[in-house]
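Colleague: Quick one, structure for this:
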Amino acid sequence: MTEFPRHPEHAFVVGEIHSRPLPEFDSSRVVLHFAFMSEGGKSVASAVFAQLCRMRGETVPAAEMRYHSIPWGRGRLRWESHSEFTTFTFDAPAPRSFLGDLHDHPFAAGFMPPGSLISATRIEIRANTPANRKLLDKFDPESLAVNRLSDGKSLLATDFRQDPNGMTVFLLLESELGPAQIGAYAKMAIELETYRTLAMLGLPLARSLSQKLSNMEVDLSRLTAETKDASADESAELLAKINAMAAELESDAAASLFRFGASRAYGGIVQDRIKALGNDALAGNVTLGGYINRSLPPALRTCASVEDRQANLSRKLARVANLLRAKVDIEIESQNRNLLSSMNRRTQLQLRLQQTVEGLSVAAVSYYVVGLFYYLAQAFEKFLPAPLTPKMLAGLFVPVAILCIWLVVRRIRNHHSESAG
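Modeller: Below you'll find the predicted structure:
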């Protein structure tokens, strides 16, 4: 067959479906699952798992791998790397007693967590027998949630409370389920608890931002009222305050963008797992999905509400800022017009003064030139034909002198005007 050119990501997208194989568990098994936030980066979590591999003499996974598992005693340790958290899952034979201690597991005193713990889950897998069904009595009856699985012969139960070790305990009572089915239901329970807690991370942030938004909305209402009668200087000051509020709002929105988006995504995964588990409840009990949906959807709606308020407040701030900016611009234009009008009046006054000075200058220079001409005529008086006298020549020279000097001054003024233009 012809070899076709491959997309650069072809190998990744084809192999991704196999990147996290579904675990298979037998009956009478216990599963411990821990999810840690990756505050230190993925390299820290990889280093922790690599150290565990070396401790057991196992091969360290390649740096680009996001899933790996190694045998650990009578069980198996699985490591998974996600976008913002890392998980460690360990399964082993269940102890004789419910919630009994495990003596050989990876999470002993020497275990170094790669980040802060966000979710810890313990799943006890046992046969659905009358004796084991009595284990349901060990859960808090006020928050006990039970799902019937498969054909109704298997049960998945939890009260979403933590045991003395801080782990949320699930009890999977299986009947005629194969290892793959048990593994699938155990994985659903793990993901339900892990993604439920991750989705709820947006709620504390939403609550803190909600109070801040309320304060900003009150401030905006007050500042908007002040814009009605504000002067130009006051409008500029109000505009500066509005811009500062807008900058703070955008900073908060940018900081919460990832958290709220992640909460929505995690919430969607939780709803998918709830749907997969079904809605078949044990008589007298609520399903896991029914119990989770008492708190998770309202929390996600709170996050969405804060996002909507941020967007709405941003639009309001932009509108008020535009109004103030227009008002300030109009005031500045009015001031500029007044300034230009004042400058025009001063220019006209200066022009008239200049013309007056030029007229006086022409008269003064003409008087001086005529005087010089009179002295010159007196010096050559004996050469003058009768009846001309020096005074008569000076009188005749006056209009000539004035015209010549005026022409010279006019030429100089025109030359300066052309140079300035």
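Colleague: can we go C-alpha only for contacts and neighbour counts from here?
Modeller: Fine.
Colleague: tell me the helices in the chain, going along the chain?
Modeller: Counting by DSSP state H, the chain has helices at residues 10-15, 42-55, 130-133, 179-199, 202-226, 232-277, 288-292, 296-379, 390-420.
Colleague: One more, so I can put them side by side:
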Amino acid sequence: MSFSNLGRFVNSSNNAYGLTLHPSRETLYAEMHSRPFQVLPSPAQVSYLAILLTPEQKQKEFDVFCALYEDFGQVPPLEDGVCFDVDFGEFRIRRDKHLEFTSYMVITKKEVPDGHFVDNPLSLLPKDWLAAIPGTVIAAFHVEIADARTQPEPDLFEVKGYFEEMRLVGSRPQNGDAQVWTTFRLHSDGCGRFLIYNKNMSDSQLGRMVQRVVEIETYRLFALLALPIARKYNPQLAQMDQQLAMMTARLADAKEELDEQALLTELINMAAWVEAARAQTTFRFSATNAYHDLVIKNLNELKEDEVSGHLTITEFMTRRLTPAVRTCKATGEHLENLSRRIDRVSDMMRTQVEMSIQSQNQSLLASMDRRSKIQLAMQHTVEGLSVAAISYYSIGLLKFLMQALYDRGVHFDKSLAMGIAVPVVVGGVWLATHQIHKRFLKLAKEKVNESDGS
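Modeller: Predicted structure coming up:
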């Protein structure tokens, strides 16, 4: 086949080389650029919201986001996407859609002359628009970025005033090119605060670092969502552990007489509770592990240096977040372990019940065997009585026959004839009854053999 004829097998409309491309190829390329890092100037203000949404609320949330375009005279997008970055003039807003939450980052470039956290970018948004956003807010905090390249950093006393005199957590990320202060607490406006001094970073480097700080705080909070659930279930799990241990001890005690039906009902109730708890917690505990991994990854990328006398962000996180995550993980494993133990105890109960049923069956079979022997003895007795009764009536009929013959003139000794007839009749009746009995036994054996063969 010549190369000129190959063209009819190739869809040349896909690209300039006439190659057939996978339909998802462009999507795969676009995925790597769906969440670009921010480029942030110094100074700048950032307000951040992470809103937990149910599947039913996601479409409404997108409709509310589109309404913001209309409020500022811009054309809203036709379809929802992973990331939108829109400049509304006085501020810029970035919306990121995640698996279970949507985040808003509102950015302004103005410098606040009256001090940090006096104002924030959320005040630039319409209040009725903020109130219309569905879902529940998990993370809400402000980030103030100050330029420390041409002016000295403020002293510690001044920085502490920006955080309402709360205990500070501080570090020098990116090998000392910036300084970050925070408290990981809620302040009087119900939001958290981060203060970042840019000492030697470009706008791109600063944007990447701020993005990591934002993700650390967001994923930290989402990772901790499972902690109240774990604390709720831990006392119940301990109680159920003790209950299952007592049940197992009762099964192991051969002297104790068990109410198997009650034990099975108790086991079924325990198994139902454990499966319901697993259904309610599996996603949350799995999400906690995933969020924790992302937090640790971002902490490693910060490359922090210590500020004398203060915990770094990494030290603070690993001191409190990691034990909380381990508690959630231990609770999930406890549920799985309890489920397996209940299964094993259920197997023991089923085995014991089956053994009890087999013992009852053996007793029943032995009882049936005794009854069969009694019935057989009674049958032999009845057969003997039957032979006697049939012989009696047969001899009576024979007597009438002899009397009729004698009356007709056939002379013979009636007493002698009757004496000879009695043993003959009795023997004949017994032989006939015995043959009938043997025939029925043979038929019964044939039926048993047929059923065994099938």
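Colleague: rewinding a little: of all the helices of the first structure, which lies closest to residue 123 of the first structure?
Modeller: Closest to residue 123 of the first structure of the helices of the first structure is helix 179-199 (Cα to Cα; 7.1 Å).
Colleague: equivalent range in the second structure for the closest one?
Modeller: The aligned range for helix 179-199 of the first structure in the second structure is 203-223, by TM-score structural alignment.
Colleague: Could you list the buried residues of the matching stretch?
Modeller: For stretch 203-223 of the second structure, the neighbour count (16 or more other Cα atoms under 10 Å) marks 205-223 as buried.
Colleague: swap in stretch 44-52 of the first structure?
Modeller: The neighbour-count check on stretch 44-52 of the first structure (16+ other Cα under 10 Å) flags 44-46, 49-52 as buried.
Colleague: which one among those gets closest to residue 273 of the first structure?
Modeller: Residue 273 of the first structure has its nearest neighbour among these in residue 45, at 26.3 Å by Cα to Cα.
Colleague: and that closest one, what pairs with it in the second structure?
Modeller: The equivalent of residue 45 of the first structure in the second structure is residue 61 (alignment by TM-score structural alignment).
Colleague: who's in contact with its match?
Modeller: Contacts for residue 61 of the second structure (Cα atoms under 8 Å, 6 or more residues apart in numbering) come out as 133-134.
Colleague: Which residue comes closest to the equivalent of residue 170 of the second structure over in the first structure once chain neighbours are left out?
Modeller: Counting by TM-score structural alignment, residue 170 of the second structure corresponds to residue 146 in the first structure. In space, and not counting its chain neighbours, residue 146 of the first structure is closest to residue 157: 4.3 Å by Cα to Cα, 6 or more residues apart in numbering.
Colleague: Residue 206 of the first structure versus the one you found, what's the distance?
Modeller: 31 Å (Cα to Cα, to the nearest Å).
Colleague: returning to what we had before: from the buried residues of stretch 44-52 of the first structure, pick the one nearest residue 291 of the first structure.
Modeller: Distance to residue 291 of the first structure across the buried residues of stretch 44-52 of the first structure (Cα to Cα) is lowest for residue 45, with 32.5 Å.
Colleague: on that earlier part again, ok, now which ones touch the residue nearest to residue 146 of the first structure?
Modeller: Neighbours of residue 157 of the first structure in contact, by Cα under 8 Å, 6+ apart: 136, 144-147, 170-172, 288.
Colleague: 6 Å instead, please
Modeller: Residues near residue 157 of the first structure by Cα atoms under 6 Å, 6 or more residues apart in numbering: 145-146, 170-171.
Colleague: Return the residue of the second structure aligned against it.
Modeller: So, by TM-score structural alignment, residue 157 of the first structure is matched to residue 181.
Colleague: what about residue 164 of the first structure, neighbour count?
Modeller: Residue 164 of the first structure has 8 neighbours, counted by other Cα atoms under 10 Å.
Colleague: And it, how far from residue 263 of the first structure?
Modeller: For residue 164 of the first structure, the distance to residue 263 of the first structure - Cα to Cα - is 28 Å.
Colleague: helices or strands next to the longest strand along the second structure in the packing?
Modeller: Among the elements of the second structure assigned as strand by DSSP state E, the one spanning the most residues is strand 136-147. Secondary-structure packing of strand 136-147 of the second structure (3 or more Cα pairs under 6 Å, 6 or more residues apart in numbering; DSSP states H and E): strand 44-52, strand 192-198.
Colleague: Which of those sits closest to residue 269 of the second structure?
Modeller: Nearest of these (Cα to Cα): strand 44-52, 33.3 Å.
Colleague: Find the nearest non-adjacent residue to residue 84 of the second structure, please.
Modeller: Going by Cα to Cα, 6+ apart, residue 84 of the second structure has residue 95 as its nearest residue, at 5.2 Å.
Colleague: ok, back up a step: just put the helices of the first structure in JSON lines and tack on distance to residue 67 of the first structure.
Modeller: Formatted as JSON lines, these follow (distance: least, Cα to Cα, whole Å):
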{"stretch": "helix 10-15", "distance to residue 67 of the first structure": "12"}
{"stretch": "helix 42-55", "distance to residue 67 of the first structure": "10"}
{"stretch": "helix 130-133", "distance to residue 67 of the first structure": "34"}
{"stretch": "helix 179-199", "distance to residue 67 of the first structure": "15"}
{"stretch": "helix 202-226", "distance to residue 67 of the first structure": "27"}
{"stretch": "helix 232-277", "distance to residue 67 of the first structure": "19"}
{"stretch": "helix 288-292", "distance to residue 67 of the first structure": "28"}
{"stretch": "helix 296-379", "distance to residue 67 of the first structure": "29"}
{"stretch": "helix 390-420", "distance to residue 67 of the first structure": "79"}
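Colleague: Thanks again, I'm all set now.
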